[in-house]
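Asker: What follows is a predicted structure for the sequence shown.
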Amino acid sequence: MNNTIEILKNCGLSKNEAKVYVALLQLGSSKAGKISKLAQIDRTSTYNSLKLLIEKGLASYVIVGKVRWFQPAPPEKLLTLLNEKREGLVRIMPFLNAEYKEKKLEENVRLFKGLKGIRTVLEDIINEGKQNLVFGSEGQLEKNMPAFAQRFVQLLKKKRIKVMSLVREGRRDVSSKTAEIRFVPKTVKSNVVTNIYGNKIAIIIWSKTPEAILIENKTAAEAYRSYFSFMWGHAKKKT
């Protein structure tokens, strides 16, 4: 149930709208009071959510003896709404890209917070499509974002992105399936993972609230790449 609510929220519904819609699906056709009880939200919030769901085409009602009976639209309607949003976004994408390219600084530093921010940075590695040099990985991605970690590895394979990774000796790293691995001493531990790709450096800090710093600077990237090359030359080869 909780996972369903979260997915519906990601599709554009509020938490209460998602709860009411799921309650409607379970009840089929019902009065507001029963919907409110099943959704576990107050009557006023239920009515507000029903009104918004009706506006989105996800619910409707009929009047029987002066009483409104609400009923849900088929779940496929959610896909229709998402497709409409996507089509609208596709139409304005040329304008957005033009604005992005015109206003973007050639050298910049951006900060991302939370797991969604980390995902944005990792997706940038995929979109860049260039060799990725990694050090400091302790399997944090697999632990904190297991589903996305698998997809990330699949995308690396699909786009044939070469990965060279320095990992702590004695541990297995999921990325070893797609990366050339060398080892640093067991005593070298870190909650910070550095990725060097293209003219960018992505520093991911796996703290309680994960953060990522994305630096786009050709000179800095070349310097980091030089440091990595030195460490790689002194690291232990995989046997």
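Answerer: Cool, the structure landed.
Asker: Could you use CA atoms for every contact and neighbour count after this?
Answerer: Fine.
Asker: Could you give the separation of stretch 143-153 from the chain centroid?
Answerer: Centroid separation for stretch 143-153 versus its chain: 10 Å, with CA atoms, centre = their mean, to the nearest Å.
Asker: which residues of the chain fall in strands?
Answerer: Taking DSSP state E, the strands of the chain run over residues 59-64, 67-72, 108-113, 132-137, 163-168, 179-184, 192-197, 200-205, 211-216, 236-237.
Asker: closest to residue 39 out of those strands?
Answerer: Smallest distance to residue 39 across the strands of the chain (CA to CA): 13.8 Å, for strand 67-72.
Asker: Buried residues, the closest one. List them.
Answerer: Across strand 67-72, burial judged by 16 or more other CA atoms under 10 Å covers 69-72.
Asker: helices or strands next to it in the packing?
Answerer: Counting contacts by 3 or more CA pairs under 8 Å, 6 or more residues apart in numbering; DSSP states H and E, strand 67-72 packs against helix 15-27, helix 32-39, strand 59-64.
Asker: putting a second one here so we can go through both:
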Amino acid sequence: MLKDKLLQLAFTSNQADVYLALLELGETKVGPIIHKTNFHRNIVYRALDDLIARKLVSRITKRGVFYYGILNPEPLLNKIKIEEQLTKEVMDEIKSQKKPSPAEVMIFSGIKGLEEIYEMFIEQGEDIYLIGANFSFHSAMSQALPILQRIKDKRIKHYAVAQPQARAQKKEILQSVENLRFLPDNFPPSPLVLWISGHFVSHVLWEQTPVAFLIRNKKIADNYRQYFQLLWKTSKSK
């Protein structure tokens, strides 16, 4: 419904009703608008003045009588662009003044939560490393292959040292990770998988409802990458 969308664009309910009435009537005097909306004339005039101030409605005089009409709604888009720019400037200022913490920890649950983590990895554009991968996530999430394709499209390298049991996963999932090795065959199955990318380290626990603890800290992530390199050297190729 158009009115609902106008309300989301910072119209008041009265402004939206008057605007929609004028949109339907076309250029007109105030009387038909009052009749159309059933509003008191003061409410209609106040709404029209607000819409004129926003450059969404015109007011012209013909033989001493005011006529109102809808203008090009381009100012709505300009306002959104200004708000987006202002939001970006505020975010940049907050980030510049925010005191760094030793580590930021976030908790995600369910497949959707894990997809959010992968989206964060893709957004930052750094290589992704998996330790103890079982690819349960890749086989469970509905958007696995599209997300993995986006990783390739952004030229993000995907490395995994997988549990030996992961060899039973679907062929297309195993092939989606171009740099894949396996832990020794005597490595016991584990529900815990580590994901590392950029400044992020995620401990993913595969229970009935998967839970992930995401840590944001460059030093910790660098240490985990070193741990990955040690495992990589001692692991078996496909």
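Answerer: Sure, I can see it. Since the model is a prediction, treat every value here as computed from it, not as a measurement.
Asker: So which of the helices and strands packed on strand 67-72 of the first structure is the most surrounded?
Answerer: The highest mean neighbour count among these, using mean count of other CA atoms under 10 Å, belongs to helix 15-27: a mean of 21.
Asker: matching residues in the second structure for that one?
Answerer: Aligned by TM-score structural alignment, helix 15-27 of the first structure falls on no residue of the second structure.
Asker: hang on, the earlier thing: let's have the buried residues of strand 67-72 of the first structure in JSON lines, adding distance to residue 55 of the first structure.
Answerer: Converted to JSON lines, the buried residues of strand 67-72 of the first structure look like this (distance: CA to CA, whole Å):
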{"residue": "69", "distance to residue 55 of the first structure": "16"}
{"residue": "70", "distance to residue 55 of the first structure": "13"}
{"residue": "71", "distance to residue 55 of the first structure": "13"}
{"residue": "72", "distance to residue 55 of the first structure": "12"}
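Asker: corresponding residue for residue 65 of the second structure in the first structure?
Answerer: Checking TM-score structural alignment: residue 65 of the second structure goes with nothing.
Asker: measure residue 65 of the second structure to residue 59 of the second structure for me?
Answerer: 10 Å (CA to CA, to the nearest Å).
Asker: now residue 159 of the second structure
Answerer: 64 Å.
Asker: Could you do residue 87 of the second structure as well?
Answerer: Taken as CA to CA, the span from residue 87 of the second structure to residue 59 of the second structure is 33 Å.
Asker: These two - which one has more neighbours?
Answerer: residue 59 (18 against 12; other CA atoms under 10 Å).
Asker: where does the closest residue to that one other than its chain neighbours land in three-state SS?
Answerer: Excluding its sequence neighbours, the residue lying closest to residue 59 of the second structure (CA to CA, 6 or more residues apart in numbering) is residue 68, at 4.7 Å. Assigned with DSSP: H, G, I helix; E, B strand; the rest coil, residue 68 of the second structure falls in the strand class.
Asker: Kindly tell me how buried residue 68 of the second structure is, as a neighbour count.
Answerer: 20.
Asker: thinking it is in contact with residue 62, fair?
Answerer: No - counting by CA atoms under 8 Å, residue 68 of the second structure stays clear of residue 62, with 10.6 Å between them.
Asker: tell me, what's touching these two both at once?
Answerer: Shared contacts of residue 68 of the second structure and residue 62 (CA atoms under 8 Å, 6 or more residues apart in numbering): none.
Asker: Any buried residues in the longest helix seen in the second structure, and which?
Answerer: Taking DSSP state H as the criterion, the second structure has its longest helix at helix 74-97. Going by neighbour count (16+ other CA under 10 Å), the buried part of helix 74-97 of the second structure is residue 76.
Asker: just stretch 156-165 of the first structure next, same as before
Answerer: In stretch 156-165 of the first structure, counting by 16+ other CA under 10 Å, buried: 156, 161-165.
Asker: which residues touch residue 4 of the first structure?
Answerer: Residue 4 of the first structure touches nothing, counting by CA under 8 Å, 6+ apart.
Asker: which one in the second structure is aligned with it?
Answerer: So, by TM-score structural alignment, residue 4 of the first structure is left unmatched.
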